[in-house]
Structures are given as C-alpha cells and as structure tokens.
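sequence? don't have it. structure:
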C-alpha cells in the first residue's frame, strides 16, 4: 500500500480451500470466520403432525424472518424426543470440529398460561436434545434487557464431532415459540448487537 512517498505491507488472511467447492456448499449455512449464522425462518425441512404446525413469519425479527414452532393455541408435544417430534431442520457445513457455543435469538414472550413455559429443544445431528427456556420474570433486569433488544439470547455448549455437513434441529416444546436466528460459534464470534450476518451460500 502506497500513500505519498511511503509504502507499507498489509497482510490479509485468506481461506480458500480446494474442497468442498462452492457448488457443493450451495443451499447450506457455512462456517465463516469461526461461526455459522442461521436465519431461523429459512429452514431446509420441517416435521409436523396434525396438532402442531411450523411456519415462517415474514417481516419479523433481526433477519426479517422467524420460525414459529407451533401456534400458541396448539397442543404441547410429548417432551420425550423421537424422530417424529415436530421440528425445523437446518443443514450446515463446518471446517472445524469440537466444542462450540450455540446462541439462540428468540422473540421475548411470556408463557400463554401458568401451565406452560417458554421451552424449545436444540439438537445437533442425532446427538442429545438440550431443552432451553427464555422465561424472565416480568419487570426484572433480564426482562427489560430482552425488551430493549427485542430478543432473548440463550446459550448452550455442544460438541460437533468432526468437520463437514451437519444438521441443527429446533424442536417444538411449549407452543408459540418464535426463533429469530441461531449462531454456532467455534471461537470466531465478535460482540455485536445483531450477531453475525447469515452465512448462507445461495
């Protein structure tokens, strides 16, 4: 880089693996700078049943799309997970394996009544389901923070067994949960208000 009569060398890190090719990654969420960022409203597949439906809500949330994990007036599914449990699935590709932190951005909600909570499940591939809740006591400091940023951010630790293609599953629990985005962080996530941009390859 030259400016005036001075010349400076600038080193720019480049990551351009020969495999997989861009064509092989099209249609997936792909790790970039150490994290995978997923628009929850754009899922690859969904599993429903007669009582629980999953749909995208347009024009809502950080990414202008959200996923609704069952209507608020629908039934509560059995919390014992099976392959037939209602869920939304997202295919993603990583260049790293090992421990990762998953950040889930949900819309701030209260349980529909005292018999319900604000639970949903997270699962990587066929691993263990981790049940999460976004509940915050009304007028608490956590409740105020969630309202100010229009999001509850829940965090769990997971293990991604190896680099390559994987599937993240958002599993229905309490009805009416609305998820905005999911970030899988392998150590590269930087602090920001909205989280990293979606890392989807068109």
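Ah, there it is. Note that the structure is a prediction, hence the values are computed from the model and not measured. Numbers count the residues shown, from 1 in each chain.

contacts and neighbour counts: CA atoms only from here.
Noted.

wait, isn't residue 180 in contact with residue 57?
No: under the criterion of Cα atoms under 8 Å, residue 180 is not in contact with residue 57, lying 9.7 Å apart.

Counting neighbours, what do you get for residue 147?
Counted by other Cα atoms under 10 Å, the residues lying close to residue 147 total 15.

so where does it fall, helix or strand?
helix 141-149 (DSSP states H and E).

Show me which residues of that helix are buried.
143, 146 (16 or more other Cα atoms under 10 Å).

sorry, back to before: quick one, which of residue 180 and residue 57 is more surrounded?
Using other Cα under 10 Å, the more surrounded residue of residue 180 and residue 57 is residue 180, with 26 against 17.

That one in helix, strand or coil?
strand (DSSP: H, G, I helix; E, B strand; the rest coil).

how much space is there between it and residue 37?
Going from residue 180 to residue 37 by Cα to Cα, to the nearest Å gives 11 Å.

Residue 177 against residue 57, yeah?
No: with contact defined as Cα under 8 Å, residue 177 does not reach residue 57; the gap is 11.7 Å.

Overlap in contacts, the two.
residue 68 (Cα atoms under 8 Å, 6 or more residues apart in numbering).

what about versus this one:
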C-alpha cells in the first residue's frame, strides 16, 4: 500500500515520460492517466455506456470500442460537449489512478497526469502528497515539438498555447525538474527526488 503519492506533470514535449521512466527504473510504481483514460471507456465499461447514452451510438466503432475520431468530431469546437465528455471520463480517471497508486507496493507511487493543471490541480486531486512539475523553457519546448512531430513553428506554438501556461503549472508545483539539458542530467535529478520522497513517505507512514 502506497499512501504517499506524487503527481508528475508538465507541458507537451517537456520530458514527463522520460522522467517517469527514470523513477520506474528505481523501482517506483507509476500509474498513467492516459492509460486510465483508455480503461475508463473500454468495451463493456460503464464509462463507455455513459458516453454512448450521452452522445449516441455513432461514437462506436464496428467492434464496439470507442471511435475516437468520431468522438473528436463531436467535441471539436463545442465546449459544452467537451465538458460533458470530461464529466464522464475525468472522475473515472482520478479514481483509477488513486486506486492503482494506493494498491502499489513500495514506500510511494507516482501518478503521471499530463493535464494536471488543466484538470483542476490540487483541488481535483487532493490525495496527491506532492506535485512534481517537469519544466522547460517555451523556446526549447517549441523546438522539441517541431522535431518530434515534424510540424512548423506556428503549429507547435498553437499546441503549446492549448495547454496551461508554464506559470500555471509552476504555481501548483511542490518540486520542479528543469529539463532543458541532456537526458543524462535527469538521472541525478530523479535520484535526488527519489531519496527525498522515500524519506517523506517514511515520515508520513
């Protein structure tokens, strides 16, 4: 049982996944919000049933799974529809993440939540013991998005602007990793935080 839970978040191309992989390499269990979101609407789930009841059967693929492209068409540019979808999925994601982290072995667990700031921050996740923000300057972020997704600077900037601002993320942070250097630097950053979290979890127990 892990009652000490660290939420990890950061903007697009900040290196969140690399950071959580480094924690996993140290034996820390990681629950991923993206995986939890897929689980929330998998075939046969009450989440998928509620989505169909709300938006209609045309959001289903022929095999009975959620047709994500059709769902995107429903909510694209429609804030009301998007909020209805989020009201179905987000509570299930939060519950799934919390259960997975609390069931994990070890002194502490990590919940990887890319849209933590956008999704209500600490108010929506009061069970997080700490929030770690993987931070990166916007110009570095933009260059990484362009290289990773092979898009131009304008589209990369729009992708960044669609998320919370850097300041909004930093405002909810207990801990920050500035990930603007080589990947090798993450090893020492993560190792130091791992030692801190293990000590805090021990005191928390």
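Nice, I can see it. Since the model is a prediction, treat every value here as computed from it, not as a measurement.

Could I get the TM-score for this pair?
A TM-score of 0.28 describes the superposed chains when it is computed by TM-score structural alignment, normalised by the length of the first structure; 101 aligned residues with a Cα RMSD of 6.0 Å.

circling back to that earlier point, just after the helix holding residue 147 of the first structure, pick out the following helix or strand.
Once the chain leaves helix 141-149 of the first structure, the next helix or strand it forms, by DSSP H and E, is strand 152-160.

buried ones in that following strand?
In strand 152-160 of the first structure, counting by 16+ other Cα under 10 Å, buried: 152-153, 158, 160.

Save those as TSV, and put in distance to residue 2 of the first structure too.
Shown next, in TSV, are the buried residues of strand 152-160 of the first structure (distance: Cα to Cα, whole Å):
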residue	distance to residue 2 of the first structure
152	47
153	44
158	46
160	44
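
of all those residues, which comes closest to residue 102 of the first structure?
residue 158 (7.1 Å; Cα to Cα).

And the closest one, how far from residue 56 of the first structure?
Taking Cα to Cα as the measure, residue 158 of the first structure falls 26 Å from residue 56 of the first structure.

OK, contacts around the residue lying closest to residue 32 of the second structure once chain neighbours are set aside?
Take residue 32 of the second structure and drop its neighbours on the chain: the residue closest to it by Cα to Cα, 6 or more residues apart in numbering is residue 112, 4.8 Å away. Counting by Cα under 8 Å, 6+ apart, residue 112 of the second structure makes contact with 7-9, 16, 20, 30-33.

before we move on, the earlier item: so the helix holding residue 147 of the first structure versus strand 152-160, what angle?
100 degrees (axes from the mean of the first three to the mean of the last three Cα atoms, to 10 degrees).

can you give me the helices for the second structure?
Counting by DSSP state H, the second structure has helices at residues 16-25, 33-40, 46-55, 68-75, 79-103, 121-124, 138-149, 153-161, 166-171, 184-204.

How much space separates residue 132 of the second structure from residue 178 of the second structure?
For residue 132 of the second structure, the distance to residue 178 of the second structure - Cα to Cα - is 11 Å.

These two - which one has more neighbours?
residue 132 (22 against 15).

Test my guess that the more buried one contacts residue 177.
Yes: with contact defined as Cα under 8 Å, residue 132 of the second structure reaches residue 177; the gap is 7.5 Å.

Which residues are in contact with each of the two?
With Cα under 8 Å, 6+ apart as the test, residue 132 of the second structure and residue 177 reach no residue in common.

Measure how buried residue 96 of the second structure is and give me the count.
Here the number of neighbours of residue 96 of the second structure (other Cα under 10 Å) works out to 20.

give the contact list for the residue lying closest to it once chain neighbours are set aside.
Excluding its sequence neighbours, the residue lying closest to residue 96 of the second structure (Cα to Cα, 6+ apart) is residue 36, at 6.1 Å. By Cα under 8 Å, 6+ apart, residue 36 of the second structure lies in contact with 92-93, 96-97.

Pull up the gap between residue 36 of the second structure and residue 55 of the second structure, please.
As for residue 36 of the second structure, its distance to residue 55 of the second structure is 21 Å (criterion: Cα to Cα).

One more: residue 204 of the second structure?
Using Cα to Cα, we find residue 204 of the second structure at a distance of 44 Å from residue 55 of the second structure.

what's the answer for residue 84 of the second structure, then?
9 Å.

now do residue 22 of the second structure
In terms of Cα to Cα, residue 22 of the second structure sits 40 Å off from residue 55 of the second structure.

okay, these two: which has more neighbours?
Comparing residue 22 of the second structure with residue 55 by other Cα under 10 Å, the one with more neighbours is residue 22, at 19 against 16.

need the contact list for the more buried one.
186-187, 190.

Neighbours of residue 202 of the second structure, how many?
Other residues close to residue 202 of the second structure by other Cα under 10 Å number 12.

cool, and residue 86 of the second structure?
The burial count for residue 86 of the second structure: 14, using other Cα under 10 Å.

With residue 9 of the second structure instead?
27.

Can you verify my assumption that it contacts residue 121?
No: counting by Cα under 8 Å, residue 9 of the second structure sits too far from residue 121 to count as a contact (10.1 Å).

gap between residue 155 of the first structure and residue 2 of the first structure?
For residue 155 of the first structure, the distance to residue 2 of the first structure (Cα to Cα) stands at 45 Å.

now swap in residue 106 of the first structure and tell me
Distance from residue 106 of the first structure to residue 2 of the first structure, by Cα to Cα: 47 Å.
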